[in-house]
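Colleague: Provided below for reference: sequence and predicted model.
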Amino acid sequence: MPATPAPRIPAWPPKSAPRLFVEQALEAGGAITLDGTQAHYLGRVMRVAPGDAVIVSDDQTGEWATRVVDAGKRSVTLEVVERLREREEVPDLWLCPALLKKDRFDFVLEKATELGVARIQPVITRRCVADKLNLERARTITTEAAEQCARTALPELEPPLKLDALLGEWPSERVLFFADEEGGDPAADAFCYHEGPAAILIGPEGGFDDAERAAIRAHPQARAISLGPRILRGETAAIAALSVWMAEAGDWLGEE
C-alpha cells in the first residue's frame, strides 16, 4: 500500500499577505503598533486576526515578515519575525515630469514608482496647467504604489521646481535626457549606450515653448531624445520613456 504523502505546509508568509511601509526601523524580535489609516486597512479592510502575516518594509533595512499579535478596533500590533529581503538597489534614474492635471499626474506618480524610478522631481513650465502639488497626498500615492508592486525602497519625492531653477541647480555628473517632440536621438539608442547617473525630463500638455526648449538644449548636460513619430500626452511620454530606460539601461536586463 503506497505511503500517504505528508500534508503540504503552506508557505509563510503567504504571497497574499498585506504589504505596508512603516516609519519605524525594523529588527527581528521587535514589535510595532499601527494606528490610523494603516490599522483601519489591516483590521477593517483586510480583516487580519492574531497569527496572520503582514509584510512590512521600513525603507531602510528591507522587507520583513511580521505576525499579528493583536488586532483591535483602533490599533494593530505586529511582531517582527524575520527579514525576507534587503532594501533593493534601484537604478540611479530620476524622472522630472512637468506638472499635469491632478488625475493625470497621479497616474505618473503611481506608474513611475511601479517602474522603479529612484527620484521624482516635479517641474513647473510655462505651459503647465498646474503650479502646485500636495506633497503629502503625492507621497501617499507613491507609497501605496510601492506597496502594491512589492518595492522595498520608496522613490524620493521632491517639491516642484521651476524649469529655470532645475537647470540652474542641475548636478554636473547627471545627464538630462529630455523628450523633445521636435526630434532627437531615438530613446532606445540614447539609453543603451549611456552609463552613470541620468534623468528624464518630460514636458507639459502643449510641450515646452521655444525659449524653454532653447534653454534646455543649451544646457551642457542635456540630451534631446525622441519617443517615436507620434506626439504623446505627458503621462504617456513619462511611462514610455521610463519603460524604454528600464529595458535598455535599467533593471529589466537581469543579472549579468
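Modeller: Ah, there it is. Numbering: from 1, shown residues only.
Colleague: For the rest of this, base every contact and every neighbour count on C-alpha atoms.
Modeller: Fine.
Colleague: Buried residues, the helix or strand where Asp106 lies. List them.
Modeller: Asp106 is part of helix 102-115 when elements are defined by DSSP states H and E. For helix 102-115, the neighbour count (16 or more other Cα atoms under 10 Å) marks Phe105, Asp106, Phe107, Val108, Leu109, Glu110, Lys111, Ala112, Thr113, Glu114, Leu115 as buried.
Colleague: From these, pick the one nearest Trp94.
Modeller: Ala112 (9.7 Å; Cα to Cα).
Colleague: wait, isn't Ile76 in contact with Ala31?
Modeller: Check again: residue 76 is Val, not Ile. No. Assessed by Cα atoms under 8 Å, Val76 is found out of contact with Ala31, at 10.5 Å.
Colleague: put this beside the first:
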Amino acid sequence: MRANYRMQRLFTDAPLQPGTGIEANGEQFNYLANVLRLTEGAELLLFNGRDGEWKASLSFPTRKRIILTPIELTRPQPAGCDLHFLFAPLKVGRLDYLVQKAVEMGAGLLQPVMTQHVQGKITNLDRLQANAVEAAEQCGVLAIPTVQPPKKLTDLLEGWDMSRRIIFCDEDSSTQNPISALSAVSERSLALLVGPEGGFSDEERALLRGLPYVTAIPLGPRILRADTAAVAALAVVQATIGDWH
C-alpha cells in the first residue's frame, strides 16, 4: 500500500493503539500549532516504526497541549529493509544529506565507518538519527533505520557476519559497469560500503578485495562526490539485487 502524501506525517516513539491519545512534545506542539496552524479535529498520520501508520485526530485539551488520538490503521508495518549502509563520514551539511538520501533509498541500518582518508567525523549521533526520522516523515518510510556508533574499517571487518555480503564502491575498478558484478551476487543480506572523498587507501582496497564476502563495483566513467556516489550506488544495488524487483 502506497503512502498518502497529502496528509502530514509525524513520527512518535509512543505505542499506537486506536483510541489511546498521545500527548505531543514541545517541539511537536510548536510544529503542529504554530508552523502548520492545525486546529481542533485536524487529521494527520502517525507512525513509530513498529505499529504501522495510523490516521490520528488532533485535539487541544488546553491552549498549551495537543493530544493525538489514533483512529484508523492506514498501512500495516512492513518488514524492515535488510540493506546496511556503511559510509565514511562527510562534513556536517553533506553528511545530513547523505543520511536523508540513504533513508529514502531504503537503508535499514546506518553505520559510519572511519577510514584512513576520512575527512568528516561523527560528533552527534542524535542529530543523524533525527535526520533519519525527518527523511522517513517526508518520504513515507515506516521503518526507521538505526544509526550505529562509528567504527574503524578494520574493526568492522574483524567482527563481520560473513553471511552478509559487502558491496564496496571501488574507483579503481577495471570496468565502468557495475551490473555484471552485482548480477553475480546471490546473497540477499547485503551491505553497501561507500568511502570518503579521498577514496580508500591502497591498503584498505587490498584488504577489501582479499575478503571472500566482498564484491567491488565501479560507478561509471565519471568522478562522483562521495554523497553523489552513495545515492548512485544505492540506486544501482536496489535496482539490480535489492528490493526494487
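Modeller: Noted; the coordinates are in hand. Just so it is clear, the structure is predicted and the values come from calculations on it, not from any experiment.
Colleague: Could you tell me the TM-score of the two chains?
Modeller: Once superposed, chain against chain, the TM-score is 0.92 (TM-score structural alignment, normalised by the length of the second structure); 240 aligned residues with a Cα RMSD of 1.6 Å.
Colleague: which outside residues touch stretch 7-26 of the second structure?
Modeller: 43-48, 51, 54, 65-72, 133, 137-138, 140 (Cα atoms under 8 Å, 6 or more residues apart in numbering).
Colleague: about what we covered before: which residues in the second structure does the helix holding Asp106 of the first structure match up with?
Modeller: On the basis of TM-score structural alignment, helix 102-115 of the first structure is assigned to residues 92-105 in the second structure.
Colleague: List of residues touching that stretch?
Modeller: Residues from elsewhere that reach stretch 92-105 of the second structure (Cα under 8 Å, 6+ apart): 85, 89, 110, 120, 128, 131-132, 134-136, 139, 141, 144-145, 227, 230-231, 234-235.
Colleague: returning to what we had before: can you name the two of the buried residues of helix 102-115 of the first structure that sit furthest apart?
Modeller: Based on Cα to Cα, the longest span within the buried residues of helix 102-115 of the first structure runs between Phe105 and Leu115 and measures 15.2 Å.
Colleague: Name the residue closest to the centre of the first structure, please.
Modeller: Thr113 (1.8 Å; Cα atoms, centre = their mean).
Colleague: okay, stretch 8-22 of the second structure sits on what stretch of the first structure?
Modeller: Against the first structure, stretch 8-22 of the second structure falls on residues 18-32 (TM-score structural alignment).
Colleague: So which bits of that stretch are buried?
Modeller: So, applying 16+ other Cα under 10 Å, buried residues of stretch 18-32 of the first structure: Pro18, Arg19, Leu20, Phe21, Leu26, Ala31, Ile32.
Colleague: average distance between the helix or strand that Glu144 of the first structure is a member of and the second structure?
Modeller: Per DSSP H and E: Glu144 of the first structure is located in helix 135-148. Mean deviation of helix 135-148 of the first structure relative to the second structure after superposition (mean Cα distance after the TM-score superposition for the first structure): 0.5 Å.
Colleague: circling back: can you list the buried residues of helix 102-115 of the first structure in TSV and add distance to Glu169 of the first structure?
Modeller: Output for those, formatted as TSV (distance: Cα to Cα, whole Å):
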residue	distance to Glu169 of the first structure
Phe105	24
Asp106	26
Phe107	27
Val108	23
Leu109	23
Glu110	26
Lys111	26
Ala112	23
Thr113	24
Glu114	27
Leu115	26
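Colleague: Over which residues of the second structure does the helix holding Glu144 of the first structure lie when aligned?
Modeller: So helix 135-148 of the first structure sits over residues 125-138 in the second structure, by TM-score structural alignment.
Colleague: centre of the chain versus the matching stretch, how much separation?
Modeller: What separates the centre of stretch 125-138 of the second structure from the centre of its chain is 8 Å, taken as Cα atoms, centre = their mean, to the nearest Å.
Colleague: what's it in contact with?
Modeller: Stretch 125-138 of the second structure is contacted from outside by 9-11, 96, 99-101, 103-104, 141-149, using Cα under 8 Å, 6+ apart.
Colleague: Which residue comes closest to Thr152 of the first structure once chain neighbours are left out?
Modeller: Arg87 (5.3 Å; Cα to Cα, 6 or more residues apart in numbering).
Colleague: Now do the SS call for the one you found.
Modeller: Under DSSP: H, G, I helix; E, B strand; the rest coil, Arg87 of the first structure falls in the coil class.
Colleague: got it, and Asp131 of the first structure?
Modeller: Assigned with three-state DSSP, Asp131 of the first structure falls in the coil class.
Colleague: Now do the match of stretch 8-22 of the second structure: distance from first to last residue.
Modeller: One end of stretch 18-32 of the first structure to the other measures 15 Å (Cα to Cα, to the nearest Å).
Colleague: Quick check: Pro14 of the first structure vs Leu109 of the first structure, distance?
Modeller: Counting by Cα to Cα, the separation of Pro14 of the first structure from Leu109 of the first structure is 28 Å.
Colleague: ok, Ile71 of the second structure - contacts?
Modeller: Pro18, Gly19, Trp54, Lys55, Ala56, Ser57.
Colleague: In three-state terms, label the equivalent of it over in the first structure for me.
Modeller: Residue correspondence, TM-score structural alignment: Ile71 of the second structure in this structure matches Val81 in the first structure. Look at Val81 of the first structure: counting by three-state DSSP, its state is strand.
Colleague: ends of stretch 139-155 of the first structure, how far apart?
Modeller: Start-to-end span of stretch 139-155 of the first structure (Cα to Cα) is 9 Å.
Colleague: Now do it: distance to the chain's middle.
Modeller: In this view, stretch 139-155 of the first structure has its centroid 6 Å away from the chain centroid, taken as Cα atoms, centre = their mean.
Colleague: same thing with stretch 199-210 of the second structure?
Modeller: 25 Å.
Colleague: Give me the buried positions along it.
Modeller: For stretch 199-210 of the second structure, using 16+ other Cα under 10 Å, the buried residues are Gly199, Phe200, Arg205, Leu208.
Colleague: check contacts around the last one.
Modeller: To tie it back to what came earlier, the one meant is Leu208 of the second structure. Leu208 of the second structure makes contact with Val214, according to Cα under 8 Å, 6+ apart.
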